[in-house]
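# Provided below for reference: sequence and predicted model.
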Amino acid sequence: MVNKLHLISGLPRSGSTLLCALLRQNPRFTAAMTSPVASLCGTMHKKMCGGEFAVFFDDAKRAAMLRGVFDSYYAGIQPSEVVFDTNRIWTGRAALLKALYPESRIICCVRDIGWIIDSVERMLAKNPLQLSRMFNFEPGSSVYARVETLMNSEKGLIGLPWSNLREAWFGDEAKRLILVPYDRLVRAPEQTLRSLYEELGEPWFSHDLDHVAYDEPDYDALLGMPGLHKVRAKVEHQARKPSIPPDLFAKFAHTQFWEKPELNVHRVRIL
């Protein structure tokens, strides 16, 4: 049974896989890349609220069934262990998470939108013979067209989590959020982890920042983007210049709202 749960969410290509790779070094922690739990909960929730069987469910039963998804997926977890479930959908379900796990926090990995787009484009360039699922395996579109797809607020790889994050940031459950900026994580990993442990009320565990291991080759191959979730062994900042057109990079240059104190009306914790 899952007794202690936190969620990892936020924006893509912003360090969530790296954070999971680090956290899972702690034997008390269970963490991995995007899990199917959010999708399973969403499907079950819909079935319990609509259709011919909805009459058989009240709020208490719905909550028990949804917690059961976590318990089943993470079967074998010991009471003293902590589960970190990853999905970019979680920021859009902050109120539901409060109802299911009142003590849970949503850890949001963030990064400048221009650099996220740049990271996606670099992955595509590394695999020119592959077609990516995130673009419906369609060949031949320009970077400008791909950005429009990525930034779609309903289903885009960046646009949907970007919308969810802003909703959570300005919503009533904003106090549940913990923001982890990508640059901070790679430039000062130990300090960032210590701050996270403190915020979660967990005893410190000494992490090996020079031998980090994580890879999901089968999942990445299914997406048509080999190496998408492969983490480098050493945590460090690697300086580079943008590979996308400068006008695209400039278009999103001022979108990091978490860096503007006047917009942090709920005093979200930023590590």
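In hand now; what should we look at?
# contacts, neighbours, all on C-alpha from now
Fine.
# Enumerate every residue touching residue 152.
Contacts of residue 152 were listed using Cα atoms under 8 Å, 6 or more residues apart in numbering, and they are 158-160.
# run the last query once more with 10 Å
158-163 (Cα atoms under 10 Å, 6 or more residues apart in numbering).
# These into a markdown table, with extra columns for secondary structure?
Formatted as a markdown table, the contacts of residue 152 follow (DSSP: H, G, I helix; E, B strand; the rest coil):
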| residue | secondary structure |
| --- | --- |
| 158 | coil |
| 159 | helix |
| 160 | helix |
| 161 | helix |
| 162 | helix |
| 163 | helix |
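# Residue 157: neighbour count?
Using other Cα atoms under 10 Å, residue 157 is surrounded by 22 other residues.
# Could you do residue 121 as well?
With other Cα under 10 Å as criterion, residue 121 counts 17.
# Use this one as the comparison:
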Amino acid sequence: MDLFPGAKVIACVRNVAWVMDSIERRYRANPYEITRLFNDDTERNTVYSRVETLAQRNRMVGYPWTALKEAFYGEHASSLLLVDYELLAQAPQKVLPLIYQFLGEPEYAHDFAQVKYDAPEFDEALGLHGLHHVRPQVALQRRETILPPDLFEQYSKLSFWHDGSQSRANVVAARPTVNA
């Protein structure tokens, strides 16, 4: 805030279990690549060791999760907007105006059926082909998880942004549903 007074940060958030599921899917789709996500066979040998490794506080999922949690409860939280991935994917035409409102910027017309993004060079260097390939149309694709039930349940509990009672951060998210 000293360097950029009035700066605002937007973070797209997703249930951590689904993040782990997505990374595991990419890992399994590239069985012959040696990814740089893991340092040795011990870290990559099972879905349990892979997910646990990624969740460490200095790794691909754990570090951004802890940094975001620090910002969410930190002194500059009012400059932070968290946007739920599922809500954005389901209703981008309703979510984007809220983002522009947070930024204090005029709205811009978007074409949600013509999205183009890919970073094959980055993914190749990481050894995880297709990690940043974005489908051309914004839409939520429902699927079954490939994680074992205990892992999925464990990481589903990490969505701290659903309880903003002790934070000044701004959040655009649907209320979480409770399964009977």
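Ah, there it is. Bear in mind the structure is a predicted one, so any value in this text is a computation, not a measurement.
# Going by neighbour count, which of the contacts of residue 152 of the first structure comes out on top?
That'd be residue 161 among the contacts of residue 152 of the first structure, by other Cα under 10 Å, with 26 neighbours.
# thinking again about what came up before, dump the contacts of residue 152 of the first structure into CSV; add distance to residue 145 of the first structure as well.
Below are these laid out as CSV (distance: Cα to Cα, whole Å):
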residue, distance to residue 145 of the first structure
158, 14
159, 14
160, 17
161, 19
162, 18
163, 20
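# Please identify which two of the residues you listed are farthest apart in space.
Farthest-apart pair in the contacts of residue 152 of the first structure is 158 and 163; separation 8.6 Å (Cα to Cα).
# for the second structure, what spans make up the helices?
For the second structure, helices defined by DSSP state H occupy the ranges 16-29, 41-44, 47-55, 62-73, 85-90, 92-103, 120-126, 149-156.
# What residues in the first structure pair up with the fifth one?
Just to be clear, that refers to helix 85-90 of the second structure. Under the alignment (TM-score structural alignment), helix 85-90 of the second structure falls on residues 182-187 in the first structure.
# What residues does residue 138 of the second structure make contact with?
Residue 138 of the second structure makes contact with 88-92, 111-115, according to Cα under 10 Å, 6+ apart.
# And residue 39 of the first structure, how far from residue 71 of the first structure?
From residue 39 of the first structure across to residue 71 of the first structure, the span is 15 Å (Cα to Cα, to the nearest Å).
# what about these two, which has more around it?
residue 71 (15 against 12).
# The more buried one: which element?
Using DSSP states H and E, residue 71 of the first structure maps to helix 59-73.
# matching residues in the second structure for the helix or strand that that helix is followed by?
Moving toward the C-terminus from helix 59-73 of the first structure, the next helix or strand (DSSP H and E) is strand 82-86. Under the alignment (TM-score structural alignment), strand 82-86 of the first structure falls on nothing in the second structure.
# where's strand 82-86 of the first structure relative to the chain centroid, distance-wise?
Centre-to-centre, strand 82-86 of the first structure and its host chain are 11 Å apart (Cα atoms, centre = their mean, to the nearest Å).
# and the angle from that strand to helix 59-73?
Here strand 82-86 of the first structure runs at an angle of 90 degrees relative to helix 59-73 (axes from the mean of the first three to the mean of the last three Cα atoms, to 10 degrees).
# what packs against strand 82-86 of the first structure?
Where contact means 3 or more Cα pairs under 10 Å, 6 or more residues apart in numbering; DSSP states H and E, strand 82-86 of the first structure is packed against strand 4-10, helix 16-23, strand 29-31, helix 37-49, strand 106-110.
# check contacts around residue 146 of the second structure.
Counting by Cα under 10 Å, 6+ apart, the residues that residue 146 of the second structure touches are 18, 20-22, 24-25, 47, 152.
# Go again with 8 Å.
Residue 146 of the second structure is in contact with 21, 24-25, counting by Cα under 8 Å, 6+ apart.
# ok, now which ones touch the aligned residue in the second structure for residue 220 of the first structure?
The alignment partner of residue 220 of the first structure in the second structure, by TM-score structural alignment, is residue 123. Neighbour list for residue 123 of the second structure: 129-132 [criterion: Cα under 8 Å, 6+ apart].
# Report the buried members of those residues.
Neighbour-count burial (16 or more other Cα atoms under 10 Å) is assigned, among the contacts of residue 123 of the second structure, to 129-131.
# re the thing from before, onto which residues of the second structure does the helix holding residue 71 of the first structure map?
Going by TM-score structural alignment: helix 59-73 of the first structure matches no residues.
# Show me which positions of that helix end up buried.
For helix 59-73 of the first structure, the neighbour count (16+ other Cα under 10 Å) marks 62-63, 65-70 as buried.
# Give me the contacts around the match of helix 85-90 of the second structure.
With contacts defined as Cα under 8 Å, 6+ apart, stretch 182-187 of the first structure is touched by 14-15, 109-111, 192, 235-237, 271.
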